[in-house]
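Participant: Here is a sequence with its predicted model. Questions after.
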Amino acid sequence: MSAGRRLVVEADGGSRGNPGPAGYGALVRDAGSGEVLAERAGSIGTATNNVAEYEGLLAGLRAAADVDPGADVEVRMDSKLVVEQMSGRWKVKHPSMRPLAAEASGLASRFGRVRFVWVPRARNGHADRLANEAMDAAAAGRTWEPSIPQSPDPVPHQAPTTNRLSGWMAPPAPPTTTVLLRHGQTPMSVEKRFSGNVEAALTDTGLHQVAAAADRLRDEPFDAVISSPLKRARQTADALGRDYLIDEDLREADFGVWEGLTFAEVRERFPDELNAWLADPAVPPPGGESLLGTVARVTAARNRILARYPAGRVLIVSHVTPIKALTQLALAAEPAVLYRLHLDLVSITTVDWYSDGPAVLRGFNDTHHVAHLVTAGE
């Protein structure tokens, strides 16, 4: 192979728990034809999402070196953090990632040229699939085996979403459908207080709301109902009259010292911290969890659900931030969209997740089942 060949590395990593059982996936394509030349994936035991993403990058760079050590390489990842750090725009602050970043820089220096590019998650579906295959194999006590396609993708480097969204052609396989139900009213929601991990019970109005939601969903078939562990979500799930599972990663964001305070109280007591939180989803409230942290663990929950219920229909009972996170993932949108979505109590949001990566938002913030209740939006 001649020096100067152009290669594309697609890499990803994930953690089911963050930290939790983790794995990575990477592949190398010919930049011209889109042909997949190499696949790599593996389990790395217990680790965070960011560490797993770096391991995916390392695997991809090593695979590219095996294909052509003199190539020009474009690395595509949906991890903004890894891309910005490897591009030199962000500092590598976490001790566990510094040696990984240093090793990746060393590998990158051996190529003709390396460029790091952020892509939406929907365009990184192949690497994400490899990472999940590796984690599934490890959980089953097996070793992951590669399966190289015999022909290049029909549209290199892009998930085939356009025709699906337009309804022009059928999807390759039935999706997993998640119906996302927000819990009912609590005293904290009436007073508009931060109530991430506060164990608030439903009000009488909240009980009427969830009864109306249960009526609407009564005849809908579901392969599973999965709830946040928090009391208000469990009460909502109880009202549905079905057996349900608990997933800890579906709980609301932890708002730290702001828990129980109104927005006005936080603005008065923590003006600088609130401004920083509103400006950057990577910034947590004091003692709490950033929006990106919530997205990371909700992503882990989603991955488990999709792996367990392929082509299934799952009802998820959760909270504002986790449902917004799943909506952001479905839209392959920037994290800033989390600030621009509004969700009412007991609203229903529906997402189809396809096995080849893309997702379709079928409905968002639907509350017609509680339109007769004056306080439905409180």
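Facilitator: Nice, thanks for sending it over.
Participant: From here on, just use CA atoms for contacts and neighbour counts.
Facilitator: Will do.
Participant: what number of residues lie near residue 373?
Facilitator: Per other CA atoms under 10 Å, the neighbour tally for residue 373 reads 13.
Participant: On the three-state scheme, residue 24 is what?
Facilitator: Secondary structure, DSSP: H, G, I helix; E, B strand; the rest coil: residue 24 is strand.
Participant: Number of residues surrounding it?
Facilitator: Residue 24 has 34 nearby residues by other CA under 10 Å.
Participant: thinking it is in contact with residue 129, fair?
Facilitator: No - if you go by CA atoms under 8 Å, residue 24 and residue 129 don't touch, sitting 9.3 Å apart.
Participant: Got another one to weigh against that:
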Amino acid sequence: MNATATRFLYLARHGEATADEDAGELTANGRRQAELLGDRLRDVPLAAIHHGPLPRAAQTARLIGDRLKEVPVRAAEAAGDYVPYVPGRAELPADAADRLLAFLAPVTPDERERGAALARAAQERFTGPVAGDEVRHELVVTHAFLIGWLVRAALDAPPWRWLGLNHGNAALTVLRYTPGRPSAVLFFNDMAHLPAELRWTGFPPELRG
């Protein structure tokens, strides 16, 4: 029998960025958020930092990597910004369906297909126990939608339930995948490493703590 070991998956949304959806780069606040997250992770034995292809994710990953010791930083398309799943009305709670479907209405058929394929690739690449007998710690610097999707999957929640799982800039979520045990969410959207003035950026104003 092939041995498998526990994977700890650290998920972080990129730091605060300028408004340009595709070319947006980190603001001064975003750079500081990334540096503070790197400081928090300094004692974690990370095997790698993966990041999405957009500038705000790549810059965040590099700034985190600069605070660590010789951790490889790697781009991954599956860690990018995309809609992982578009539900039908029948899947959704009746009182929320109109709002959620309006939010997803701009997503084109091609974007739906590509997003679903990338979401599958992200789960295959980043989740589950790892081969061998050594525990692995990995960080994925990504976007709010993928974090919601992976947290949903870790909890075996319905596919639509990635919706509404918001994530602050440079906040930290940790998932654990242990052989023979259900996957676990150890913590979600943790901002303890950020001072008060750098918390809750990127979050809907009505939901900020």
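Facilitator: Thanks, I have the structure now. This structure is a prediction, so every number in the text was calculated from the model and none was measured.
Participant: where do the strands sit along structure 1?
Facilitator: 6-15, 20-30, 36-47, 72-77, 113-118, 176-182, 224-227, 245-246, 313-318, 348-353, 359-366 (DSSP state E).
Participant: looking at those, which is closest to residue 84 of structure 1?
Facilitator: Minimum separation from residue 84 of structure 1 across the strands of structure 1 (CA to CA) falls at strand 113-118, 8.1 Å.
Participant: Deepest-packed of the strands of structure 1, please.
Facilitator: Stretch with highest mean neighbour count among the strands of structure 1: strand 6-15 (a mean of 29; mean count of other CA atoms under 10 Å).
Participant: and for that strand, what span of structure 2 is it aligned with?
Facilitator: Alignment note (TM-score structural alignment): strand 6-15 of structure 1 is unmatched in structure 2.
Participant: So which of the strands of structure 1 is nearest residue 332 of structure 1?
Facilitator: Here strand 359-366 is closest among those (CA to CA), at 8.4 Å.
Participant: quick one: that closest one aligns where in structure 2?
Facilitator: Aligning strand 359-366 of structure 1 against structure 2 (TM-score structural alignment) gives residues 183-190.
Participant: which helix is the longest one in structure 2?
Facilitator: helix 109-126 (DSSP state H).
Participant: helices or strands next to that helix in the packing?
Facilitator: helix 144-154 (3 or more CA pairs under 8 Å, 6 or more residues apart in numbering; DSSP states H and E).
Participant: ok and the helix it packs on relative to strand 7-13, angle-wise?
Facilitator: In terms of direction (axes from the mean of the first three to the mean of the last three CA atoms, to 10 degrees), helix 144-154 of structure 2 departs from strand 7-13 by 150 degrees.
Participant: if I line the two up, what does residue 40 of structure 2 land on in structure 1?
Facilitator: Under the alignment (TM-score structural alignment), residue 40 of structure 2 pairs with residue 216 in structure 1.
Participant: mind listing what the counterpart of residue 25 of structure 2 in structure 1 touches?
Facilitator: Matched by TM-score structural alignment, residue 25 of structure 2 corresponds to residue 201 in structure 1. Contact analysis of residue 201 of structure 1 by CA atoms under 8 Å, 6 or more residues apart in numbering lists 186-187, 231-232, 235.
Participant: possible to save the strands of structure 1 as JSON lines with distance to residue 271 of structure 1?
Facilitator: Conversion of the strands of structure 1 to JSON lines gives the following (distance: least, CA to CA, whole Å):
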{"stretch": "strand 6-15", "distance to residue 271 of structure 1": "34"}
{"stretch": "strand 20-30", "distance to residue 271 of structure 1": "35"}
{"stretch": "strand 36-47", "distance to residue 271 of structure 1": "34"}
{"stretch": "strand 72-77", "distance to residue 271 of structure 1": "35"}
{"stretch": "strand 113-118", "distance to residue 271 of structure 1": "32"}
{"stretch": "strand 176-182", "distance to residue 271 of structure 1": "29"}
{"stretch": "strand 224-227", "distance to residue 271 of structure 1": "34"}
{"stretch": "strand 245-246", "distance to residue 271 of structure 1": "36"}
{"stretch": "strand 313-318", "distance to residue 271 of structure 1": "29"}
{"stretch": "strand 348-353", "distance to residue 271 of structure 1": "33"}
{"stretch": "strand 359-366", "distance to residue 271 of structure 1": "30"}
